[in-house]
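Chemist: no sequence for this one, just the structure:
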């Protein structure tokens, strides 16, 4: 975070001085900038790269950086207002507008401003990412015979077989398609399994990225309430009867955002109910490799015990490694696999072979198991630190469940209502120097109360967690003056 702040500050200083140089004029050397601003050569290099990306400077290897020539006159913008009509309805039979609201996803993808603690992140902090192992895997992958050749459209057989073994013995490599991460797999599955305008059942609350994909595909998400044991089978059966839906999307393990694990007694019920309705279950198994060290034995994926092909399984390596290792898998049985394959090919042809080769090198190395053990221990430590800090400093925020996997906590705001205080809390927190995720995007209908999601995986450790909670306390004092309200944080 300090390095990112230094880069931004140096880029800002150089940006403000560009008028001192004529177009084409040479900027001071990297050594001169290091001595003048007392920063590292890496910081100088990154700041210059940022200005080059903005089109303000050009770099010439061996010569240095130069102020860019002025751009030509800005063309007169055209009239794109016609697109509002075109995009709002294409004259087809669809009854659900295919609007795309990515706000719930962007809040976890966008880096906060310098100095702001990232409690809204969706990926592991850089200190938890296996950067050395990834670099080594990528280097080895590049030297593999045929590494830059065209891969099979379904994915490398060795990688498909590895994912199949991870899912369970009932799944073979022939049942698996390699995808560009979990989000791409979800999009492919939803497009394959439901026509535009159809209802799709979802857990409530649930992952905003999935809701965005469903709506962009023209589907109508229908919420099915869940509790600390996962989705309620009685309400799931009722929702199938009421809507005629043919798809249910769920996260049975460490559900996002609640952290719930689908109870053992409910697991076969969910598959049985879907099978009776002639429906598919899309199982988003995103957090299996984010298990905490103190968790008990993990249940197998729903797809591991599904001879009838009810479950379409989605998983990826991204969450446990790096946002840049966008390698995932879709697993399915029966005729639906051919439809999934066709949509995947049309959308993306194939996942780049060097990335697949690097994934194989990574998971086949001895360091892979060590990395997962380190992540399990560190996530437990961060979760424990955040839970303790919230209990001590912010007891008015209710925590229905302390998860044993995943990277975040799901908290209910004090008071009643349906989330009216969320925007005020988010804004006050940002003013206090901590970015948090609002709860509203996790609901596809009116939320029962205001919520926020706090990530402990995206920060550097307990010290930053303690400081972030302290800043959040200051934000809440600004909004909720007086004694704590009725709700209390509980495990």
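Modeler: All right, it came through fine. Just so we're clear, the structure is a prediction, and the values are computed from it rather than from any experiment. Numbers count the residues shown, from 1 in each chain.

Chemist: drop to CA atoms for contacts and neighbour counts, all remaining ones
Modeler: Will do.

Chemist: Distance of residue 20 relative to residue 14?
Modeler: Here residue 20 is placed at a distance of 10 Å from residue 14 (CA to CA, to the nearest Å).

Chemist: for residue 420, same thing?
Modeler: Applying CA to CA, the value for residue 420 to residue 14 is 42 Å.

Chemist: Could you do residue 463 as well?
Modeler: Applying CA to CA, the value for residue 463 to residue 14 is 33 Å.

Chemist: With residue 339 instead?
Modeler: Distance of residue 339 to residue 14, given as CA to CA: 53 Å.

Chemist: residue contacts, the residue positioned nearest the centre of the chain?
Modeler: Centroid-nearest residue in the chain: residue 122, 4.7 Å away (criterion: CA atoms, centre = their mean). Shown in contact with residue 122 (CA atoms under 8 Å, 6 or more residues apart in numbering): 108-109, 407, 455, 457-458.

Chemist: Was I right to think residue 164 contacts residue 158?
Modeler: No - Residue 164 is beyond contact range of residue 158, at 9.8 Å (criterion: CA atoms under 8 Å).

Chemist: So which of those two has more stuff around it?
Modeler: More crowded of residue 164 and residue 158, by other CA atoms under 10 Å: residue 164, with 23 against 13.

Chemist: gap between the more buried one and residue 266?
Modeler: Per CA to CA, residue 164 is found 24 Å from residue 266.

Chemist: what's the answer for residue 367, then?
Modeler: Separation of residue 367 from residue 266 (CA to CA): 36 Å.

Chemist: go on, residue 154?
Modeler: Using CA to CA, we find residue 154 at a distance of 33 Å from residue 266.

Chemist: for comparison:
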């Protein structure tokens, strides 16, 4: 079969290799060009791919030959055990949301929207413009480009009620994504071994950042309305903690959004204990039925340290976010960030600013809201019709995920494996609990590829669940 695809040529050569002995010489490039009616460049590309796989070897001036199996002696790394010693801390294993699903799988496990929901045209154009400017070769300030810091400060200032002091660019530090920002915040605000209050369940990345920072996690129960203020006050008193990590808007994984009264009550508790509230506004751009209401907009005394990221809503390659903090807390966070990474790529900062200030960004967000609503409702309806034993007690008003309760006694690890075996990737809820899980859950992303496959995916999950009966 003639085909001008290097992948097809490589497949044909692989098939030929299986029938010959190691050391056999391949047909010449000229012969392959004739056989496959392909260009020399395409044939060379296929040969390079096969060489990279270790199937053939090239001998300059002689030709290409089938490579025989090499006998590899296992490497002994036992000496490293003594050199490394006991780990200073054991990081939790977070694998579920990070698995790479095959192209033909139904991916409900990831934490990122698919490319069709991103402003691809704006991002590509902004990267080209940024590459032509001075930021492509200049070292940016350690706190970040002033215009970008001013954009983040202005966004939060627009949510700040009249009469309260709004943040300024001097309160902002640009970070290489919220994950790095959280690690620096925890290190700056909480001494190693000291307690950090954290919602349960909560974002697995925050759990990981806390472990990296060496702080001691103290779970605080949280429901569809957020943490209970009375229980939170008790936790502060009993532990002596001086910081609380929360996601008041479209929490990952529950989708909870605090009411204004709940936000005021929680902030009052934090103030009464002279503590910090670390607000992770990860889903600021993913409102569906409501708009995000940052708690930081109500703070004037520096109790709230606010984290805002663009990575999920703009592009996974634009790892740019911001930390907004006031007073000495901001100085400590910036000092830790500077020691960790010195500065964030000026090219990426400028590209992010180009997207944010383009009129098309707001147009994209308006269109995105409609797309998120359609996908969310489709997945909710698919579960209700085809997997009625799985409960979605709270339909999120924003965000990317559903938090689905499984029947008591469900073996979630087995369920995840059984679903994956049939091409449906889901994430076990265990990884979102900083301590023992309160029950069996799945976190299901409704912004992955192929939303038309949601009904079939729900049927697959239901069948895997039924097999455990």
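Modeler: That came in fine, so what should we check first? Note that the structure is a prediction, hence the values are computed from the model and not measured.

Chemist: Just put the contacts of residue 122 of the first structure in CSV and tack on neighbour count.
Modeler: Output for the contacts of residue 122 of the first structure, formatted as CSV (neighbours: other CA atoms under 10 Å):
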residue, neighbour count
108, 20
109, 14
407, 28
455, 26
457, 28
458, 25
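
Chemist: tell me which of the residues you listed is nearest to residue 343 of the first structure?
Modeler: For these, the closest approach to residue 343 of the first structure (CA to CA) belongs to residue 109, at 26.0 Å.

Chemist: The second structure: which residue goes with that closest one?
Modeler: Counting by TM-score structural alignment, residue 109 of the first structure lines up with residue 98 in the second structure.

Chemist: Am I right that its match is in contact with residue 108?
Modeler: No - contact criterion CA under 8 Å: residue 98 of the second structure and residue 108 do not qualify, at 11.5 Å.

Chemist: For the stretch 301-450 of the second structure, which segments are assigned as helices?
Modeler: 311-314, 328-341, 346-356, 359-386, 412-421 (DSSP state H, counting those that start in this stretch).

Chemist: Distance to residue 298 of the second structure for those - can I get that in a markdown table?
Modeler: Shown next, in a markdown table, are the helices of the stretch 301-450 of the second structure (distance: least, CA to CA, whole Å):
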| stretch | distance to residue 298 of the second structure |
| --- | --- |
| helix 311-314 | 25 |
| helix 328-341 | 18 |
| helix 346-356 | 24 |
| helix 359-386 | 25 |
| helix 412-421 | 40 |
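
Chemist: Select, out of these, the one closest to residue 211 of the second structure.
Modeler: Across the helices of the stretch 301-450 of the second structure, the minimum distance to residue 211 of the second structure, taken as CA to CA, is reached by helix 328-341, at 16.3 Å.

Chemist: Would you mark the buried spots in that closest one?
Modeler: Within helix 328-341 of the second structure, the residues scored as buried using 16 or more other CA atoms under 10 Å are 329-330, 332-338.

Chemist: That one vs the first structure, average offset?
Modeler: By mean CA distance after the TM-score superposition for the first structure, the fitted helix 328-341 of the second structure averages 0.7 Å away from its aligned residues in the first structure.

Chemist: From the chain's centroid, how far away is that helix?
Modeler: In terms of CA atoms, centre = their mean, to the nearest Å, the centre of helix 328-341 of the second structure is found 23 Å from the chain centre.

Chemist: Kindly report the same for stretch 41-53 of the first structure.
Modeler: Put simply, stretch 41-53 of the first structure sits 28 Å off its chain's centre (CA atoms, centre = their mean).

Chemist: can you check stretch 105-122 of the first structure too?
Modeler: Distance of stretch 105-122 of the first structure from the chain centroid (CA atoms, centre = their mean) equals 12 Å.

Chemist: First-to-last residue distance for that stretch?
Modeler: End-to-end distance for stretch 105-122 of the first structure: 9 Å, by CA to CA.

Chemist: do stretch 319-327 of the first structure as well
Modeler: 10 Å.

Chemist: any residues touching that stretch, and which ones?
Modeler: 123-124, 129-130, 178-182, 286-287, 289-290, 316-318, 351, 355-356, 359, 372, 375.

Chemist: I'd like the next helix or strand past the longest strand seen in the second structure.
Modeler: When the second structure is parsed with DSSP state E, its longest strand is strand 216-223. Under the assignment DSSP states H and E, the closest C-terminal helix or strand after strand 216-223 of the second structure is strand 226-227.

Chemist: so where is that following strand in the first structure?
Modeler: Alignment of strand 226-227 of the second structure against the first structure: residues 230-231, by TM-score structural alignment.

Chemist: Residues contacting the matching stretch, please?
Modeler: For stretch 230-231 of the first structure, the external contacting residues (CA under 8 Å, 6+ apart) are 203, 224-225, 252, 255, 260-263.

Chemist: What separation do you get for the closest residue to residue 98 of the second structure other than its chain neighbours and residue 401 of the second structure?
Modeler: Excluding the flanking residues, the one nearest residue 98 of the second structure by CA to CA, 6 or more residues apart in numbering is residue 110, at 6.6 Å. Noted for residue 110 of the second structure: a distance of 9 Å to residue 401 of the second structure, by CA to CA.

Chemist: Neighbour count for those two, which is higher?
Modeler: Using other CA under 10 Å, the more surrounded residue of residue 110 of the second structure and residue 401 is residue 401, with 27 against 24.

Chemist: Quick one: residues contacting that one.
Modeler: 252-255, 376, 443-447.

Chemist: aligned partner of it in the first structure?
Modeler: With TM-score structural alignment as the criterion, the equivalent of residue 401 of the second structure in the first structure is residue 408.

Chemist: repeat for residue 360 of the second structure
Modeler: Applying TM-score structural alignment, one finds that residue 360 of the second structure aligns to residue 367 in the first structure.

Chemist: so its match touches residue 133, yeah?
Modeler: Yes - if you go by CA under 8 Å, residue 367 of the first structure and residue 133 touch, sitting 7.0 Å apart.
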